[in-house]
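Colleague: Quick one: sequence and predicted model below, then my questions.
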Amino acid sequence: MDLSRKLAILADAAKYDASCASSGTSKRDSVGGKGIGSTEGAICHSYAPDGRCISLLKILLTNACAFDCLYCVNRASSNVPRARFTVEEVVKLTLDFYRRNYIEGLFLSSGIIRSPDYTMEQVVRVAKSLRLDHDFKGYIHLKTIPDASDELLAEAGLYADRLSINIELPTEGGLKQLAPEKDVRAIRRSMGRLRVRIDEAGEEKKAPRFAPGGQSTQMIVGADAADDRAILSTSSNLYSSYRLKRVYYSAFSPIPDASQSLPPKAPPLMREHRLYQADWLMRFYGFDVNEIVEGEDGHLALDMDPKLAWALRHRERFPLDVNRATREELLRVPGFGKTAVERILTARRVRAIRAEDLLRLRVPVARVLPFLIFPDHSPHRLLDRMDLKSRLVAPPRQLSLGI
């Protein structure tokens, strides 16, 4: 099979993995003519509309796999064309694509062949060759194999900017049902080993560089019966236990010859989007899972973002005086991001913030007005209106500074 055909098969096979971000790495560049590539400037500046990074060469080493995970198009029993790169072919492709300015780095995963250790060894050889044989300074993200030896995981971190291990499904029951050959305890053990090594490298100044971009994971959404509360609870636990940089959410895609254990159609893509928004609230806005998902059905609303949904459920907390509210209170106002809140806190040290200042702060005026009090604006009884939800979800022109 020629290289272009392999690339077509193995790039297509990799598209289901969402966890390919490259933020957080240490600075390395080829200024002065030394080395190839850079982790500065263009890394991760380009994203697809759903948030996936599109600046990496994203491929599998092989889509052959000894495992038979029911949700995976590359499972052992799947009737798909198979291909496998050699280590040298992946290295050549990465360098060729980089020199043509098509990519800023490499995201490499693989099906499991022969054994976890053999597969992991091949993946590590790619990164090692790029770094040592070709002095490649660009970004490298390696998908690690949970059952691989600690020595191989340790070596992977020496050459990769980020490592990831997919948790696959949010619950142990779901994994046992759809991927019985995978062990959630083995996955978590590997995450724990990586966290220890990453922490050690960060604490000791003379320690060897080890995966400076941290580790991430991915969960498939909608392949099993897990609701959004269960998904976010697992994410919260992963963040606190292993200090993950990101949890990625990938909506389940129906596959050919699918098992009857799988749903017949994909979940709404909006569900994936709402999970990302909720994840952001947990990581940066001080929200707890049980605050974000309060409904009995355990799911996020699809027709509005989770912060607005929370605010409408807790109207008793509003309106807030924008000139007196704390940072934590302002972060919970729908339409306020962290940057806007910091600008407000800085500006109000000098003078009182007025409603007309919102335009200069670049916040969605219509979204925030019902929840705030200014010297020149009071929402009156707007929060009590039965149609407030429809007005806020509707186009912003329905609300103005005159309310």
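Modeller: It's in.
Colleague: can we go C-alpha only for contacts and neighbour counts from here?
Modeller: OK.
Colleague: Figure out the helix or strand that residue 270 lives in.
Modeller: Residue 270 is located in helix 269-284, with elements delineated by DSSP states H and E.
Colleague: If we go by neighbour counts, what in the next helix or strand after that helix is buried?
Modeller: On the C-terminal side of helix 269-284, the nearest following helix or strand under DSSP H and E is helix 289-292. Within helix 289-292, the residues that count as buried by 16 or more other Cα atoms under 10 Å are 289, 292.
Colleague: what's helix 289-292 in contact with?
Modeller: Residues outside helix 289-292 that contact it (Cα atoms under 8 Å, 6 or more residues apart in numbering): 229, 232-233, 236, 278, 282, 300, 306-307, 310.
Colleague: out of these, who's nearest residue 82?
Modeller: Nearest to residue 82 out of the contacts of helix 289-292 is residue 232 (Cα to Cα; 34.7 Å).
Colleague: List the single closest residue to that closest one in space, sequence neighbours excluded.
Modeller: Excluding its sequence neighbours, the residue lying closest to residue 232 (Cα to Cα, 6 or more residues apart in numbering) is residue 289, at 6.3 Å.
Colleague: adding another structure so you can compare the two:
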Amino acid sequence: MDTIEKVQTLGEAARYDLCGACGESHRVKDDMGRWIYPAALPDGKTVKLLKILLTNACDNNCLYCLNRKDRDFPRTSFKPEELAYLFDQLYRAEMVQGLFLSSAVHGSPDRTMEQMIATAEILRRKYLYRGYIHLKILPGASWGCVERATQVADRVSVNLEAPRQKWLRRLSPDKELDDLLAPLRWVKHLLEDGGERRVRRAGQTTQFVVGAAGEPDKEILQTTERLYRELKLARVYFSAFQPLEGTPLEDRPATPLLREHRLYQTDFLFRKYGFSPEELVFDEEGNLPLEADPKMVWALNHPHFFPVEVNRATKEELLQVPGIGPKSARRIIKGRRLGRLRTLEDLQRLGAVAKRAAPFITLGGKRPAFQLSLWDALSAKTPHKALATLALPPSELVYYG
């Protein structure tokens, strides 16, 4: 294959590896740029990433994966110098600002990792590239490869794929969860050892495949919270399972994207609000209700916390109110020092989503006007009745600011 054909093949193969807040909108659409994605960095900036595999030739046989060993399709690879040169040309043409490099495992994990690291080292040393690089740590990689990756990459990641060995076995019979967790533990140690680590800039992340193995949201989120608490991960990403032709799971139904969205909303509650898995509301199967966002579900199931008096509430109390996020809570606390907040318009000006907050607050001891359906939801006898009343159109899906 020539270089363009390799980019098309290995870019397509990298589609399901998440590198951040990547979406289909705002992507470069020409032939070379189809695999350039906008991604949000930890500092809030957005960069254009070339997301690509070093090789799609794989020794593993993950049941859901496009690159599995037993799937019949064209295989190709980049050499480190070839890929580094390609990226440098795209960077100089201002088409990309960063690199996300993953790979299938071919030969051995260390052999493939060494080629990935060599690509990054060529960019750093030969082309003097100082920008963002995200390297995937491959299952089975040695301590030495993991350590070298943390020295040249701004971010590293390991795909756990499932929250427990029981579920992982249904996706990737060749893998052991403890083997996947080991590099995450090593990176945590390396980040704490005081040595020179470029990876301190953006830390480490992981990814779960959602819905392919039958795992419940509750287990995904319990594991997510432990990863944040014990291994200090920067982010956890969720990828709704999409069946791919030519794989053993091709006839399995796709996971609704709304389920993925609810997991991201809950992840935000963990990271920005201090929620714990024990506070969440799940259905009988251990999944998040899809009909309303998890913060609203929590509020509906804890009516004794409400109404909250906005003019006296602590930051923690404000954060329990649907429609009030960390930024708007800070603005409310600052704004009420200048005068009492009296109307929903006052809240709206401070960044709150007033129509969502209205049923759960008082302003100066008085309840504001709000939609009757929301109040009915509060008094419903079961969460599901409440949620049915609160079903929101896609345009109102939120991440709480």
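Modeller: Here it is on my side, so go on. In this text the structure is predicted, and so the values were computed from the model without any measurement.
Colleague: TM-score them against each other, please.
Modeller: Once superposed, the chains reach a TM-score of 0.85 (TM-score structural alignment, normalised by the length of structure 2), with 366 aligned residues with a Cα RMSD of 2.5 Å.
Colleague: wait, what's in contact with the nearest residue in space to residue 377 of structure 1 that is not next to it in sequence?
Modeller: Computed as Cα to Cα, 6+ apart, the closest residue to residue 377 of structure 1 that is not its neighbour in sequence is residue 355, at 6.3 Å. Residues counted as contacts of residue 355 of structure 1 (Cα under 8 Å, 6+ apart) are 369, 374-377, 401.
Colleague: Highest neighbour count among those residues?
Modeller: Using other Cα atoms under 10 Å as the neighbour criterion, residue 369 leads the contacts of residue 355 of structure 1 with 25 neighbours.
Colleague: Tell me where structure 2 has strands.
Modeller: Secondary structure of structure 2 (DSSP state E): strands at 36-40, 46-53, 98-102, 132-136, 155-161, 204-210, 235-240, 308-309, 361-362.
Colleague: What is the burial count for the residue mapped onto residue 241 of structure 1 from structure 2?
Modeller: Aligned counterpart of residue 241 of structure 1 in structure 2: residue 230 (TM-score structural alignment). Neighbourhood size, residue 230 of structure 2 [other Cα under 10 Å]: 10.
Colleague: do residue 286 of structure 2 as well
Modeller: By other Cα under 10 Å, 13 other residues sit near residue 286 of structure 2.
Colleague: In this model residue 216 seems to touch it, though I could be wrong.
Modeller: Yes: judged on Cα atoms under 8 Å, residue 286 of structure 2 makes contact with residue 216 at a distance of 5.3 Å.
Colleague: Contact partners for the counterpart of residue 48 of structure 2 in structure 1?
Modeller: By TM-score structural alignment, residue 48 of structure 2 lines up with residue 55 in structure 1. Counting by Cα under 8 Å, 6+ apart, residue 55 of structure 1 touches 43-47, 102-105.
Colleague: same thing but at 6 Å, please
Modeller: Counting by Cα atoms under 6 Å, 6 or more residues apart in numbering, residue 55 of structure 1 touches 46, 103-104.
Colleague: try residue 46 of structure 1
Modeller: Counting by Cα under 6 Å, 6+ apart, residue 46 of structure 1 makes contact with 54-55.
Colleague: Next one: it from residue 217 of structure 1, what distance?
Modeller: The gap separating residue 46 of structure 1 from residue 217 of structure 1 is 20 Å, by Cα to Cα, to the nearest Å.
Colleague: What's the match for residue 116 of structure 1 in structure 2?
Modeller: So residue 116 of structure 1 corresponds to residue 109, using TM-score structural alignment.
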